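Enquirer: here you go, sequence then predicted model.
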Amino acid sequence: MSWNYNYLVLILFTTLISFFAAIQIENTSEKYIQKRYLYGSILSSLSVLFFFKYYNFFSINLNSTLLSKSSQFPLIEWLLPVGISFYTFETLSYTIDVYHHKLKAERNIGIYALFIAFFPKLVAGPIERSENLLPQFRKVQQFKATNFIQGSKYIILGFFMKLVIADRLSLYVDSVYNNVNSHHGLTMWLATFCFSFQILCDFAGYSTIAKGIAKWFDFDLMLNFNRPYMALSFTDFWKRWHISLSSWFRDYVYIPLGGNKVRVSRRYLNLLITFVISGLWHGANWTFLLWGGLHGLYLIIENLLKNKKKKSLLEKHLSLRILKRMFIFIAVSFAWIFFRSNSVSDAIIILKKAVQIDNNVFLDPKTLFYGFIAISILVVLDVFAERKGNDNFLQNEKCSFGIITLFVALVLAIFYMGVFDGGQFIYFQF
């Protein structure tokens, strides 16, 4: 509201419609009436999201197919409301869960509105499930020293990821991806791998900070990232990356389409549809659609290879865990080219130039040096946590000398190597 008070109407509208629709769904036993309220709530929420996020995208593409200028769709200049993709999905999952009797409709409008607009997760997630967060607003929250310590550790790590890694690497990535005609070969690959860590640390950094702030207030937000670049398969990657969104699409798109309970060809089509929609969720641009479609193809190919009795030579080599992780990371990084490119034409230029290997590599020594050190620290922490099976240094309420030393070092790294004018979080635009 402090940014643009007019947009307050949107979140109020979506909140009130879903709140009253859920109550009406619960109050009637007539299935067709329940469906009316459910579809009305879904349609109203998606309509707001469509007009503010996708109207111009579809209008531009439709106008390009229309010969008559008199029948062209008008374009509307407006800014994307902050957090609209996140809170819209929360209201959708809430009404759907009430319809399927997975939870009772909330009768307190204040508690429900607080669930939708809870400030740590409002603008960039995680996309919380009502069964996890709603009950927490009914208990009395108290200040606890252990919560403050644990929350502070999340916050420090989150700022380290954002300021020291993401915003530092963005200096190099932006200089390459915003000038694709000026670079070749190794520079393109170096910028792409840097972006892989930039977007991880930018988005996971926000989620980690949000989790820490919520912990200060005695609330537990869901884990949104779980060391995704340690994944051993594409399926494993999507169980670790943006968990709140990937699980949302699984439960409310993939499974309703038939999920795994249909013939194989239909199952693969369901996967592709789900990931194309996931790409569209990220933004109204063909680059995001291609990114989502590519991940859908990754999963289809992975499933096809699993179904074969005889493993390929490649699969035998990938039985080594480290090689599997390297392969998944490279394939995911390749897909990030479409995600980061300013346009499809830019992505094509990058792909063409990526094979033009030469010795003229663009370097930014300070940025890459600090970035490499920070990434190394993060990788060491991830390897340690992966071997232990948990983030014990974050979750442990007690602080040993080693943990205190680690977080003091992270704070010093933030002030010494951090970039404090790097702009907003990437996922604010989604």
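Expert: On my side now, so go ahead. What you see is a predicted model; the values in this text were computed from it and never measured. Numbers count the residues shown, from 1 in each chain.
Enquirer: could you use CA atoms for every contact and neighbour count after this?
Expert: Fine.
Enquirer: what is the burial count for residue 339?
Expert: Residue 339 has 24 neighbours, counted by other Cα atoms under 10 Å.
Enquirer: what does the helix or strand where it lies contact?
Expert: Assigned by DSSP states H and E, residue 339 belongs to helix 321-340. Contact with helix 321-340 is made by 177, 192-193, 195-196, 229-234, 287-288, 290-291, 294-295, 317-318, 344, 347, 350, as judged by Cα atoms under 8 Å, 6 or more residues apart in numbering.
Enquirer: so how far is that helix off the chain centroid?
Expert: The gap between where helix 321-340 is centred and where its chain is centred comes out at 16 Å by Cα atoms, centre = their mean, to the nearest Å.
Enquirer: can you give me the strands for the stretch 151-300 of the chain?
Expert: Ranges of strands in the stretch 151-300 of the chain, per DSSP state E, counting those that start in this stretch: none exist.
Enquirer: structure two is appended below for comparative analysis:
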Amino acid sequence: MLFNTFHFAYFAAILFPLYWILPHRPQNYLLLAASYYFYACWEPVFLSLLILSTVMDFACGLAVDRIEDRRKRKLFVALSMALNLGMLGYFKYYNFFAESLHDALLRGGLNVPISQLKVVLPIGISFYTFQSMSYVIDVYRRDIKPTRNIVEFAAFVSFFPHLVAGPIMRPTTLLPQIERPRKFDIQQFYRGIYLIFWGLTKKVVVADNLALIVNDLFGRWETIDGGLALIAIYAFAFQIYCDFSGYTDAARGIAKCLGFELALNFNLPYFATSPQEFWSRWHISLSTWLRDYLYIPLGGSRGSQVKLYRNLMLTMIIGGLWHGAAWTFVLWGFYQGALLVVHRLCRPLLDRIRPTDLIDRACWKALRIFVTFHLVCFGWLIFRANSIAQLKGMIAAVVYRPAIPASAYILPVAIVILPLLIYQVAQFLSKDLDVMARTPWYVRSVFYTACFYAFVLGGEFGGGQFIYFQF
């Protein structure tokens, strides 16, 4: 079930009023039933995997809390990780590694047939396995006491607004919200409706319109010139941002309508002044999850500089592989890790550049934003490429076939992107993501009216799937 469909609109119209007339405990039962229905609409058979992960981690959490022997506690943590990572590996990575091994053996002169699985990737498995697994780890670390109510825990794991594409919520923040009673707050509800509307506007007006251009240009990558290749790259940068942040906004809005607060997942990422800052603004819930459950356990910044750079590279490569079972994602993770390492090496030199004049400081910051944005855009080219051959072809088009971008593509891309950029510049300069809520009523009225007409007249209502659903 997609947020940008009438199916979901009917679902929400029935759920919201029924949910708020119930007391706390029945609310949680309804929330769990609604979440399972939401997930089963994709493929009912995969609901069993979600339930299996839930039951196993609920039991492991209780065992880890009850047992005092550290080695035995670690066994249950290992059991949880084996189950969750095992499911993830089987459904998402088996065919990738099997095909890679077969190709490697073939290049060595050995034609060894390796069977591949005809399986469909369960939607959202990368998200809910990380969330469920982190619960057992947090119980082991004594960061949270395990819940003894399996309905509340199941509602935590399967909470439908963020189930299939995040943000990845920590048990320390979401589980307590499920455990305590919730009261209807009209202001919170209004704020939720705004976030749903704004998120879906970014999705159907910006992302889905840009997708038509991106798919067209990437689909004929062998024949386009450098100008069109650049348009494809820039367009995809805003497509993936509006697609993913639009989903997150809608998810946060739906959660607010149900009395919950989900974590902020995007904070104007294209205004970052360095690769490190970019990852503190983009997909924040995954960045912090990888930091706390992978980078720090690997050693983090402790030890020598070499170990620090190793930990950064491993974290980002694994993060790249998390996004998809393809060598382009591994390369994308390697590239992001390399950016972080190079930035750390150059940071002492960059810190010495401290302009004193206000205009000079603004120009220096603008230059850093410009450079960081283009480094990120090159990463998006790696991310979007369907193969290494396509990646090489797009790079070759920019380098060897430079050309002025075709006006037939510039105009529609500009029409879609510029209003968003103007609004985000206002957010950035005011340092307030809710700047529109603090403007006079007549300014808000014009803004909401413009968004409404853009949504109705310019939206692509084909029920386009969100990009991150494949991860």
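Expert: Great, that's in hand. Just so you know, these numbers come straight off a predicted model, no measurement behind them.
Enquirer: where in the second structure does whatever helix or strand comes next after the helix holding residue 339 of the first structure fall?
Expert: Sequence order places helix 344-354 as the next helix or strand after helix 321-340 of the first structure, per DSSP H and E. Counting by TM-score structural alignment, helix 344-354 of the first structure falls onto residues 388-398 of the second structure.
Enquirer: quick check: the matching stretch compared with the first structure, mean distance?
Expert: When the first structure is overlaid, stretch 388-398 of the second structure sits 0.8 Å from its aligned residues on average, using mean Cα distance after the TM-score superposition for the first structure.
Enquirer: and that stretch, which residues are buried?
Expert: 390, 391, 393, 394, 395, 396, 397, 398 (16 or more other Cα atoms under 10 Å).
Enquirer: which one of those is nearest residue 252 of the second structure?
Expert: Nearest to residue 252 of the second structure among these, counting by Cα to Cα, is residue 391 at 34.5 Å.
Enquirer: count the neighbours of the closest residue to that closest one other than its chain neighbours for me.
Expert: The shortest distance from residue 391 of the second structure to any non-neighbouring residue, by Cα to Cα, 6 or more residues apart in numbering, is to residue 385 (5.4 Å). When neighbours are counted by other Cα under 10 Å, residue 385 of the second structure registers 18.
Enquirer: measure the aligned residue in the second structure for residue 329 of the first structure to residue 283 of the second structure for me?
Expert: Under the alignment by TM-score structural alignment, residue 329 of the first structure pairs with residue 373 in the second structure. Counting by Cα to Cα, to the nearest Å, the gap from residue 373 of the second structure to residue 283 of the second structure is 16 Å.
Enquirer: ok, residue 426 of the second structure next?
Expert: The value you get for residue 426 of the second structure to residue 283 of the second structure, if Cα to Cα is used, is 21 Å.
Enquirer: for residue 170 of the second structure, same thing?
Expert: Note on residue 170 of the second structure: its distance to residue 283 of the second structure, by Cα to Cα, is 14 Å.
Enquirer: mind checking which of those two has more residues around it?
Expert: Ranked by neighbour count (other Cα under 10 Å), residue 170 of the second structure and residue 283 place residue 283 first, with 22 against 19.
Enquirer: and the more buried one, what is it in contact with?
Expert: 167, 265, 266.
Enquirer: most neighbours among those residues, which one?
Expert: For the contacts of residue 283 of the second structure, the largest neighbour count, defined by other Cα under 10 Å, is 27 neighbours, found at residue 167.
Enquirer: quick one: map that one onto the first structure.
Expert: In the first structure, the residue paired with residue 167 of the second structure is residue 126, using TM-score structural alignment.
Enquirer: with residue 210 of the second structure instead?
Expert: Aligned by TM-score structural alignment, residue 210 of the second structure pairs with residue 169 of the first structure.
Enquirer: returning to what we had before: list the buried ones in the helix holding residue 339 of the first structure?
Expert: Buried, per 16+ other Cα under 10 Å, within helix 321-340 of the first structure: 324-330, 332-340.
Enquirer: let me know the angle separating it from helix 344-354.
Expert: Orientation note: helix 321-340 of the first structure sits at an angle of 140 degrees relative to helix 344-354 (axes from the mean of the first three to the mean of the last three Cα atoms, to 10 degrees).
Enquirer: after superposition, how close is helix 321-340 of the first structure to the second structure?
Expert: The superposed helix 321-340 of the first structure is, by mean Cα distance after the TM-score superposition for the first structure, a mean 0.7 Å from where its aligned residues fall in the second structure.
Enquirer: counterpart of residue 257 of the second structure over in the first structure?
Expert: That one, residue 257 of the second structure, aligns with residue 216 by TM-score structural alignment.
Enquirer: skipping adjacent residues, who's closest to its match in space?
Expert: Nearest non-adjacent residue to residue 216 of the first structure, counting by Cα to Cα, 6+ apart: residue 148, 4.9 Å away.
Enquirer: do I have it right that that neighbour meets residue 219?
Expert: No: at 11.2 Å, residue 148 of the first structure and residue 219 do not qualify as touching, with contact defined as Cα atoms under 8 Å.
Enquirer: and residue 427 of the first structure, what pairs with it in the second structure?
Expert: So, by TM-score structural alignment, residue 427 of the first structure is matched to residue 468.
Enquirer: what about its match, how many neighbours?
Expert: Per other Cα under 10 Å, the neighbour tally for residue 468 of the second structure reads 17.
Enquirer: looking at it, it is touching residue 244, isn't it?
Expert: Yes: the pair residue 468 of the second structure / residue 244 is scored as a contact, 6.7 Å apart, by Cα under 8 Å.
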